[in-house]
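> from the sequence below, what's the structure:
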Amino acid sequence: MSKLAVRLLFCAMATGPAPLAMACGYDAIYPNPFEQSWPGSLDIAIATATAVSSQDLAPVAKMVGPDGFNRSYQWLNQLKGVLKQGALPGNVSILLVDSGLWSRVRGKEVLLLQTHTKGPAKRDRVVLTSEAGIQALLSGQLSVAQAKQLGLLVIEDDPDDAFSQSLDRALSQATS
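As a prediction, this is how the structure comes out:
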């Protein structure tokens, strides 16, 4: 192997993945969802498939490209509204594991939704779910406790379940 090839290989390894690796499944270049690097992502994907198979969860039609992104954006924007109505704080990063889409709701009095983030910011509460999971929560098909019990929702750094309980109250008010 030539010295130039060795140097190029070393540079590629040292600089990490190309920016395309940060894309999500809606961009049609996201890799296999089973390659998710965030701990617990695979568990959510398997739990979603199991819940749909056992009819504990309604399936969600597969959508890719701009249509899939727009649908997920609407769900995430609706979730942002639920957080605001429930007076829940921002600084929540959400991963939809099927597409690999990281989003963030940030702020205190005014909540802002950012999509295609690189992952959670320092001190963010991390929420892992799937498209079917977020749809079931927002439609009132499942409570937060039911989603967590089925393995469809993980909320990290919520040891006393205070955030989960507040989110559940806000979701039940939004769907009633």
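> C-alpha only now, for contacts and for neighbours.
Noted.
> scan this structure for its longest helix.
Longest helix in the chain by number of residues, with DSSP state H as the criterion: helix 65-85.
> mind listing what's buried in that helix?
68-69, 72-73, 75-77, 79-84 (16 or more other C-alpha atoms under 10 Å).
> and which of those residues is nearest to L128?
When these are compared for distance to L128 (C-alpha to C-alpha), L76 wins out at 12.4 Å.
> residue contacts, the closest one?
Each residue near L76 by C-alpha atoms under 8 Å, 6 or more residues apart in numbering is listed here: S103, L113.
> so it versus L138, what's the distance?
Separation of L76 from L138 (C-alpha to C-alpha, to the nearest Å): 10 Å.
> what of Q74?
11 Å.
> check C24 too.
Distance from C24 to L138, by C-alpha to C-alpha: 22 Å.
> compare those two (neighbour count), which wins?
In this view C24 and L138 are compared by other C-alpha atoms under 10 Å, and C24 has more residues nearby, 23 against 20.
> another one to check against the first:
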Amino acid sequence: MMQRTLRACMALLCLIPEMGQSCGYDALYPNPFEQNWPGTVNIAMATATAVSREQLPPLTALTGEAGFSRSQAWLQTLKSRLQQAGVGGGISILLIDSGLWSRVRGKESLLLQLHTPGPHPNDRIMLLSEAAISAMLNGSLTIEQGLQLGIVELQRDDNQQLQRDLHKALSSQT
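All right, here's what the predicted structure looks like:
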């Protein structure tokens, strides 16, 4: 009996997502001030400052499936805009509010992968808040403004190609 219970517990543990793949929408991820990826705390603080100074519209917090669905829609829209602008993949994205890592990969045809365990080793990285991605997609914030406010950070983008690609993709509102 004890051995059967132990096996059942081990099987259940295998079904629980790893912390590297969990996010705030799973109710397993801590707040953005507790994340361990470099730059996330600065973005969280800059977002709070920008909202309080009315430089960025506040965003209703959504959790669980509703929050995940909203973020999935934003990321899908971003992927579509990148594809329409002729931008290739190789971009890992962290929404710092929830800890949701995603990846846009591919060349001619882009694919969005949600709930990745972290950035791909060769990817350029974009860190941003949910309020920032919402504002950039609705056209009220440019990538340059996001970078200046500190609510967006681009990593592994030494030649600023990702910034140019995002400018091109976000300027083509559809």
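> read off where the longest helix of the first structure ends up in the second structure.
Alignment of helix 65-85 of the first structure against the second structure: residues 64-84, by TM-score structural alignment.
> the longest strand seen in the second structure: what's the following helix or strand?
Using DSSP state E to define each element, the second structure has its longest strand at strand 100-106. Next in sequence after strand 100-106 of the second structure, counting helices and strands by DSSP states H and E, comes strand 110-114.
> who's in contact with the following helix or strand past that next one?
Under the assignment DSSP H and E, the closest C-terminal helix or strand after strand 110-114 of the second structure is strand 124-128. Strand 124-128 of the second structure has contacts (C-alpha under 8 Å, 6+ apart) with 39-40, 43, 90-96, 119, 151-157, 162.
> okay, and which of those map to strands?
I91, S92, I93, L94, L95, V152, E153, L154, Q155.
> next, format those residues as CSV and append distance to I133 of the second structure and neighbour count.
Converted to CSV, these look like this (distance: C-alpha to C-alpha, whole Å; neighbours: other C-alpha atoms under 10 Å):
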residue, distance to I133 of the second structure, neighbour count
I91, 15, 21
S92, 14, 25
I93, 11, 24
L94, 11, 24
L95, 8, 23
V152, 9, 27
E153, 12, 22
L154, 13, 17
Q155, 16, 16
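> how much space separates I29 of the first structure from A174 of the first structure?
35 Å.
> ditto for A45 of the first structure
For A45 of the first structure, the distance to A174 of the first structure equals 26 Å [C-alpha to C-alpha].
> show me which of these two is the more surrounded one.
Higher neighbour count among A45 of the first structure and A174: A45, with 24 against 17, using other C-alpha under 10 Å.
> correct me, but S134 of the second structure touches Q72?
No. If you go by C-alpha atoms under 8 Å, S134 of the second structure and Q72 don't touch, sitting 11.6 Å apart.
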